[in-house]
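# just coords:
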């Protein structure tokens, strides 16, 4: 009995303290649970009784009314998310896995879609599963694009357009649907012809590569030959210009010499005429070849008249 009386006496003495604990401390703890933080790469979405109040809560410390009145969901809006989409999967046994091109060719296509969240509120509230809807939109856009291309164009020059054109169309569609998504890129993970014709397409691609290689080699050879031809033409032109300058200077010198001689000849024609005559003989005889022969060793030419007996 003594122990029970001691316990009852302690409870009676601490009754006031317990009431203070229940009325002050516990509500304080409940109210303090409303403090929360948002990370640097996150945005918060604030709800009150399930209704969205704010979808762009910035990073830092904030306060909300404690649960269940208000709640906050945090989304990484700067992180790039990826969706891998293999269009040949899920086709079933009765459906072909490859996509049909505009000229009835078959192509196996697998894409990687990358996106970010630009509207956290729309991403959380507009659609129940936004990634699933985005996957379906990407599949539909890829099928439509492949159906409008020839198979050889799709596998060669159309690869880049497969990455750019669907991205722009998808971005326009998600903005109309207000999914809160920003499509950053559509990348090709796999784009190849169907397995039965893959070898033929590989040979065609190798032939085209060899063709481009030969074209580049011939273009290089043509460029080198053109460079050599231009160099030879410049050298010939320079030699011709030098020869023309030399002949022109020589002509000018001859003209000056002739003019001076003519003036001297007009002043004293006898003296100048004899001088020119002697200079001409000197020039001609300087190139002449003189042969001296003895008269006794010279035979007279035979007569062409007939001999009489």
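Good, I have the coordinates. Note that the structure is predicted; figures quoted are calculated from it, not measured.

# can we go C-alpha only for contacts and neighbour counts from here?
Will do.

# in the stretch 1-150 of the chain, which spans are helices?
In the stretch 1-150 of the chain, the segments counted as helices under DSSP state H, counting those that start in this stretch are 2-13, 15-20, 26-32, 120-125, 130-147.

# Mind checking those helices for the one nearest to residue 58?
Residue 58 lies closest, by Cα to Cα, to one member of those: helix 120-125, at 11.6 Å.

# and the comparison structure, right after this:
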């Protein structure tokens, strides 16, 4: 069968070399089961190869794509150099593509993560576990070289200072942080150390430790911001926590001074509060007294004016008949005095005869006796009326 197939193929090649001929003149290959099986096998193989090729193409295209997460940015390096110019180099969150390595390489940079860096130059060595428990290392009267960190203040005193900085990468300048420096974390640590030494050189130990810590901390922050901007590090500072401490050998003395100053401030605040309260109360009392005085003064003026008017009106009557005026005034006065009296006693003149006048001062007993007398009189009157009716 293979010889027949080979002869048919040779005959077909001859026909092609000799020019176009009627293909119907070529005898068809023998139709048998082997030929059909071979054709089906070739068709299946070609289909499988096509599927494999399509899969490889899809896999290749998929391998060229990558996604950038919301909390990161990315940059494509083509033969080690960033692709694009300026902000075009930064790939924002989303779907992007890149040629396979080693032609292009994708570098991802996390910008949503908060990072921390600690200063190392101005603090005494302490075990982290002891620090959590509040335990301090033993106090010595000297500083150990290469072990005890310290700073020198503006007034020439030795003290300890350290800072903890939290920062994030600036998405627009993250490439500076990633590619412009060999060790950006070490650079930020040196910036923090430099800022502490700089601030200490511009403040006294007293101010830095307890008297004006806010100004010292602000000096550190301003120096850090200046150096980060100058070196174009590409980070955004979130917070800087600054701590200061006197040397351990004199820490107790400083604590006593702080305690005394705190007590003094408390006493001063209490005194000022008491003074304000007392002054406010005195001012309120003074205002009340003044208001009462003005009211009383106005009242007296009105009374005096009324009395003056009354006297002025009575003057013609007095001038006309003084005795009659006196008697009338006496009668009016007595009437006014006796208006609310329960009992009135008229005592005639003694006419030269010595007399003794006794007055019962127990008013309640007199009222009780008077009420009894009234009740008795009422009862007698009722009984008299009853007997009269019987008759």
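Nice, I can see it. The structure presented is a predicted model; accordingly, all values stated were derived computationally and were not measured.

# which one of the helices of the stretch 1-150 of structure 1 is the most hemmed in?
helix 120-125 (a mean of 20; mean count of other Cα atoms under 10 Å).

# Would you mind pulling the contact partners of stretch 186-206 of structure 1?
98, 105-114, 155, 159, 162-164, 166-167 (Cα atoms under 8 Å, 6 or more residues apart in numbering).

# now residue 46 of structure 1: how far from residue 59 of structure 1?
13 Å (Cα to Cα, to the nearest Å).

# same check, this time on residue 92 of structure 1
Plainly put, residue 92 of structure 1 is 46 Å away from residue 59 of structure 1 if you go by Cα to Cα.

# got it, and residue 9 of structure 1?
Applying Cα to Cα to residue 9 of structure 1 and residue 59 of structure 1 gives a distance of 53 Å.

# likewise residue 197 of structure 1?
Distance from residue 197 of structure 1 to residue 59 of structure 1, by Cα to Cα: 55 Å.

# Same check on residue 66 of structure 1?
On the measure of Cα to Cα, residue 66 of structure 1 and residue 59 of structure 1 end up 19 Å apart.

# if we can go back for a sec, adding distance to residue 270 of structure 1, write the helices of the stretch 1-150 of structure 1 out as TSV.
Converted to TSV, those look like this (distance: least, Cα to Cα, whole Å):
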stretch	distance to residue 270 of structure 1
helix 2-13	166
helix 15-20	155
helix 26-32	138
helix 120-125	119
helix 130-147	105
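
# Let me see the ranges of the strands in structure 2.
65-68, 72-78, 81-82, 94-97, 104-110, 115-118, 151-152, 158-169, 235-245 (DSSP state E).

# In TSV, list these along with mean neighbour count and distance to residue 277 of structure 2.
Shown next, in TSV, are these (neighbours: other Cα atoms under 10 Å; distance: least, Cα to Cα, whole Å):
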stretch	mean neighbour count	distance to residue 277 of structure 2
strand 65-68	14	65
strand 72-78	21	59
strand 81-82	16	71
strand 94-97	12	66
strand 104-110	17	58
strand 115-118	17	48
strand 151-152	22	46
strand 158-169	21	42
strand 235-245	17	38
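
# Of all those strands, which one is nearest residue 203 of structure 2?
Here strand 151-152 is closest among the strands of structure 2 (Cα to Cα), at 9.5 Å.

# Look up the average distance of that closest one to its aligned counterpart in structure 1.
On superposition with structure 1, the mean distance recorded for strand 151-152 of structure 2 (mean Cα distance after the TM-score superposition for structure 1) is 1.0 Å.
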